[in-house]
Every structure is written in C-alpha cells, then in structure tokens.
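Enquirer: Sequence and predicted structure below; questions after.
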Amino acid sequence: MKAKIAIARRIERAEHGNLGDCKSLGNCVSEMRIGIAAGYRVFFTMREKIIVILLAGGTKRSQQKDIKKVIDLAKEF
C-alpha cells in the first residue's frame, strides 16, 4: 500500500513539474526513481513539454527488461 501511495504522489508531483529523482535512459526515455520498498521505477518521455507516462513500470530487479520495453514503446509513440 505504501508503494502505491508513493508512486501516485510522484506522478501527481510530476504533473505539476516536479520530477524529483530522475535519470535519462537515452532514446528520449527517462525514469522516475522511487526509493521505497523494491525501488520502483516509473518510465516516461517528454513530448512538446508534456510528460507522457509510458504504460510500463517496474522494480530495480526487472529494470533492464523494463527499459528495453519502454524504449520500444517510446519509438512507437
């Protein structure tokens, strides 16, 4: 439950321009890092100053597989 709340709050803050702890992954994809429990990631891209949350996320454990998936998704977008 704490993780869901933390993720929802991060997305809400991002809506207001506060991206917090983020890292660029290349190919126009970045990740919001949420330092709670399993180390959750929310992947996003920017399109004309609009943050687009990609329909993928994950934990530190699944990070490499998730990154490949979101880069492919961003290319289709």
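Expert: Cool, got the structure. Numbering: from 1, shown residues only.
Enquirer: For the rest of this, base every contact and every neighbour count on C-alpha atoms.
Expert: OK.
Enquirer: tell me which residues of the helix or strand that contains Ala74 are tucked away?
Expert: Assigned by DSSP states H and E, Ala74 belongs to helix 63-76. Residues 66-67, 70-71, 74 are the ones in helix 63-76 that count as buried (16 or more other CA atoms under 10 Å).
Enquirer: do stretch 37-53 as well
Expert: For stretch 37-53, by 16+ other CA under 10 Å, it's 40-45, 53.
Enquirer: Check it against this one:
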Amino acid sequence: MYPREKSIKYYQLESGREPFLDWLNGLMKRDKVAAAAVLSRIDLLRRGSFGVFRSVGKGVLELKVSHGPGYRVYFAIVGADVVLLLAGGSKRTQEQDIRKAQSYLKEYKQHAR
C-alpha cells in the first residue's frame, strides 16, 4: 500500500501574512540550496512520506531538514489528508519557533470551529 497524497495548506494570520512562507522566502534570499532542501521535504509531505519527524507537543510536529544549521519545518495534520505548515526555523531559534507554531495551531483550531 502506498501513502496517500496530502493537501498542503499554509497557516495564515488575520493580517493575511503566512509565517511559514515569510520564513521560506527569507531563507531563499540567504541560502537557495537550503530552501530547495526544504521544498523537497514539503514535496515528500505532499506525497504522504513524512520521513524523520517528531512531535514537539500540542499537536505540532517538527520536520528536520538535513542542510544548513539544522533547519526545521513545523506543521500539523488537520484532517485526514491535510498538512498545515505553521512555521520554519533553525536549531538556534528552535524553542521560540515551537512556541510560535503551537500558538498558530491553537489559533487555527479556534477559528476552524
């Protein structure tokens, strides 16, 4: 049996900004190779192959990207076939990135009711 494809959604703030895409666009300006590695991991998520990931609590999952200074992608599964990309960061900013991602997911769930 093959993994089921997932839809990729980006968490959007009330202002219309998308924190994950803001982070990814900044990364593209600094390190195109790392940004390509992140996009490759997202494509694997879309295809239902999560690779190495872990729970960081409150429904948020962390995907490690094996390039650069320990880049991370924070996401949640919101429905059978939907991956919600919340935030991105590096090992250096990991704790604050996790807190932000958890806050974003909480807000998303409150508005999804």
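Expert: Received it, and whenever you're ready, just let me know what you need. Values in this document were obtained by computation on a predicted structure and should not be read as measured data.
Enquirer: Just give the TM-score of the two.
Expert: Superposed pair, TM-score by TM-score structural alignment, normalised by the length of structure 1: 0.94. Supporting alignment: 76 aligned residues with a CA RMSD of 0.7 Å.
Enquirer: Between the buried residues of stretch 37-53 of structure 1, which sits nearest Arg61 of structure 1?
Expert: When these are ranked by distance to Arg61 of structure 1 (CA to CA), Tyr40 comes first, at 9.2 Å.
Enquirer: which residues sit in contact with the aligned partner of the closest one in structure 2?
Expert: Aligned against structure 2 by TM-score structural alignment, Tyr40 of structure 1 finds its counterpart in Tyr71. Tyr71 of structure 2 sits next to 64-65, 88-91 when contact means CA atoms under 8 Å, 6 or more residues apart in numbering.
Enquirer: Can you match these up with structure 1 and say which hold?
Expert: Among these, the ones still in contact in structure 1 (both residues aligned by TM-score structural alignment, their matches' CA atoms under 8 Å) are 64-65, 88-91.
Enquirer: Return the member of those residues nearest to Ala34 of structure 2.
Expert: Of all the kept ones among the contacts of Tyr71 of structure 2, Ala34 of structure 2 sits closest to Val65, with 8.2 Å by CA to CA.
Enquirer: excluding its backbone neighbours, what's nearest the closest one?
Expert: Distances taken as CA to CA, 6 or more residues apart in numbering place Tyr71 nearest to Val65 of structure 2, at 5.3 Å, with adjacent residues excluded.
Enquirer: related to what we said a few turns ago, pull out the buried members of the kept ones among the contacts of Tyr71 of structure 2.
Expert: For the kept ones among the contacts of Tyr71 of structure 2, a burial check counting by 16+ other CA under 10 Å picks out 64-65, 88-90.
Enquirer: Just give me the closest of those residues to Arg41 of structure 2.
Expert: For these, the nearest to Arg41 of structure 2 is Val65 (7.3 Å; CA to CA).
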